[in-house]
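this is the structure alone, sequence omitted:
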């Protein structure tokens, strides 16, 4: 009887083995699927983590670019404000220049006319050159390719030259017309605006400018030595010395 029970138990166990093996296989299969799912999940997690890191990196880079753009925008705003201020200043300067030009142009014409009157009333020192200079200034005023500043500078330069005639002693050659209505080439000497004399080219005769009659009058031949000495001094042929020359002054100038 016991042997029969044992045999039955053995048979029952043997009959249960296929079912148990199937369950083990199922468990292994589940385990494998679980492992695969875990591996897949880990791969997804790794990809997500990598994507998250890249996203954070991109966000940081974009944030830095935004900050740089903000700094650049502020810089541009500062430049624009500066340019607007400079533009307003230039517009004001242009307006001022227009107003100044409207005032300076008539003044320049008046100055040229003033030069013309000075030369006409003055002693005939380098008269031809001075008259030509005035005519050139008059022509210059009508030229569009020359700035107003350059025109004004030339006029001031002409006035400076006129002033220099009163501070220099110099000699040059030019034609004169004497009291006998004869036009001749002569050496001319001026000592500022105090004295203006002319000497014949052979050094044997001289004339002095008479401011009252505005003519060249014959000089006293006894003063010829002093006249020649004055010319030598003007030509830097002798050392400076005291000169004895006839003066060419009006009564008002002499006072």
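Done, it's in. Not measured: the values here are computed from a predicted model.

contacts and neighbour counts: CA atoms only from here.
OK.

what about residue 234, how many residues nearby?
Around residue 234 sit 20 other residues, with neighbours defined as other C-alpha atoms under 10 Å.

ok, now which ones touch it?
169-171, 189 (C-alpha atoms under 8 Å, 6 or more residues apart in numbering).

which element, helix or strand, includes residue 185?
Counting by DSSP states H and E, the element that carries residue 185 is strand 183-191.

report all helices and strands that that strand contacts.
Judged by 3 or more C-alpha pairs under 8 Å, 6 or more residues apart in numbering; DSSP states H and E, strand 183-191 is in contact with strand 169-177, strand 195-200, helix 224-234.

give the buried residues for it.
Neighbour counts using 16 or more other C-alpha atoms under 10 Å place 186-191 of strand 183-191 among the buried residues.

circling back to that earlier point, what's the closest of the helices and strands packed on strand 183-191 to residue 149?
Of all the helices and strands packed on strand 183-191, strand 169-177 sits nearest to residue 149, with 31.3 Å by C-alpha to C-alpha.

presented hereafter is structure B, for comparison with structure A:
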């Protein structure tokens, strides 16, 4: 294209040169030559401007093509990113659906467990009320905490269940242990300070501090009763074993009759 344009310019300049040097040039011919020169000059300017605009358009075309390529790359990246986000969204929706199902299951279980927890709390209170009178203050305090907990609407069912089960386990454990402690008791209208021996949940026995008198708790009569002096030695041994003052050994203790309430 540049070669062609250069050839055109050369032809134009040659024509101008011939017009200017022609022999015997008249005034009319001079005027005509001037018009030709102007016309040629204008054509040259137009062609220059056209070439300039064409070159500018080529540059803009290249810039637009480069911008288009960049936009295509960006579009590809965005499409990949969108596909990844769609996968994450689907996974999140699946997890949310799973969580919602778990919450619904928990709500259903809560509705079923709460009445059971209340029944167990009532049962625990009945056990303590009808049991042998040992560790009364400690056990009553535990019951009071359970009453407050089960009556509190702000506490979760899981917390209520856990605390009630813990209390039941403590009560159950009393059946597998022995214990010795001091306590004031009333026997036949007399107030005595005595050592108390607890044999699991099976029996309670007492011995006065001077070891001269011993007895047991009659669950059928709900009262302390005196035992024959022959049990003094075995009850004293049982108290020492519970207090870890001597090793375990076989002892003979009266258990009386089992009472069902």
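Received the coordinates, thanks. Being a predicted model, the structure only gives us computed values, none of them experimental.

can you calculate the TM-score here?
After superposition, the two chains reach a TM-score (TM-score structural alignment, normalised by the length of the first structure) of 0.74; 239 aligned residues with a C-alpha RMSD of 3.4 Å.

neighbouring contacts of the strand holding residue 185 of the first structure?
125, 166-177, 196-201, 230-231, 234.

and that strand with strand 169-177, angle?
Inter-element angle recorded for strand 183-191 of the first structure and strand 169-177: 150 degrees (by axes from the mean of the first three to the mean of the last three C-alpha atoms, to 10 degrees).

how big is the angle separating strand 183-191 of the first structure from helix 224-234?
Using the same axes, to 10 degrees, strand 183-191 of the first structure lies at 70 degrees relative to helix 224-234.

how far apart are strand 183-191 of the first structure and its match in the second structure?
Superposed on the second structure, strand 183-191 of the first structure shows a mean distance to its aligned partners of 2.9 Å (mean C-alpha distance after the TM-score superposition for the first structure).

the alignment partner in the second structure of residue 165 of the first structure - how many residues pack around it?
Counting by TM-score structural alignment, residue 165 of the first structure corresponds to residue 174 in the second structure. For residue 174 of the second structure, the tally of surrounding residues (other C-alpha under 10 Å) stands at 16.

circling back to that earlier point, please identify the most buried of the helices and strands packed on strand 183-191 of the first structure.
Stretch with highest mean neighbour count among those: strand 195-200 (a mean of 23; mean count of other C-alpha atoms under 10 Å).

return the distance of the helix or strand just after that one from the chain's centre.
Later in the chain than strand 195-200 of the first structure, the nearest helix or strand by DSSP H and E is strand 206-210. Centroid displacement of strand 206-210 of the first structure relative to its chain, using C-alpha atoms, centre = their mean, to the nearest Å, is 52 Å.

give me the mean deviation of strand 206-210 of the first structure from the second structure.
Once fitted to the second structure, strand 206-210 of the first structure is off its aligned match by 2.3 Å on average (mean C-alpha distance after the TM-score superposition for the first structure).

what helices or strands is that strand leaning on?
strand 195-200, strand 215-218.

between the ones you listed, which gets nearest to residue 241 of the first structure?
strand 195-200 (15.7 Å).

give me the angle between the closest one and strand 206-210.
Strand 195-200 of the first structure and strand 206-210 meet at an angle of 150 degrees, taking the same axes, to 10 degrees as the criterion.

mean per-residue distance, strand 195-200 of the first structure versus the second structure.
Here strand 195-200 of the first structure, set against the second structure after superposition, deviates by a mean of 2.6 Å using mean C-alpha distance after the TM-score superposition for the first structure.

chain center to that strand, what's the gap?
Offset of strand 195-200 of the first structure from its chain centre (C-alpha atoms, centre = their mean): 49 Å.

ditto for stretch 182-195 of the first structure
Offset of stretch 182-195 of the first structure from its chain centre (C-alpha atoms, centre = their mean): 46 Å.

again, but for stretch 140-152 of the first structure
That offset, for stretch 140-152 of the first structure, works out to 19 Å (C-alpha atoms, centre = their mean).

could you tell me where it falls in the second structure?
Under TM-score structural alignment, the match for stretch 140-152 of the first structure in the second structure covers residues 149-161.

what residues of that stretch count as buried?
149-150, 157, 160-161.

any chance of CSV for those, columns distance to residue 71 of the second structure and secondary structure?
CSV is the format used below for these (distance: C-alpha to C-alpha, whole Å; DSSP: H, G, I helix; E, B strand; the rest coil):
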residue, distance to residue 71 of the second structure, secondary structure
149, 65, helix
150, 66, helix
157, 58, helix
160, 62, helix
161, 62, helix
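
mind putting these into TSV with distance to residue 5 of the second structure?
TSV is the format used below for those (distance: C-alpha to C-alpha, whole Å):
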residue	distance to residue 5 of the second structure
149	102
150	102
157	95
160	99
161	99
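
ok, of those, which one's closest to residue 93 of the second structure?
residue 157 (28.4 Å).

would you agree that closest one is in contact with residue 114?
Yes: taking contacts as C-alpha atoms under 8 Å, residue 157 of the second structure lies within contact range of residue 114: 6.1 Å.
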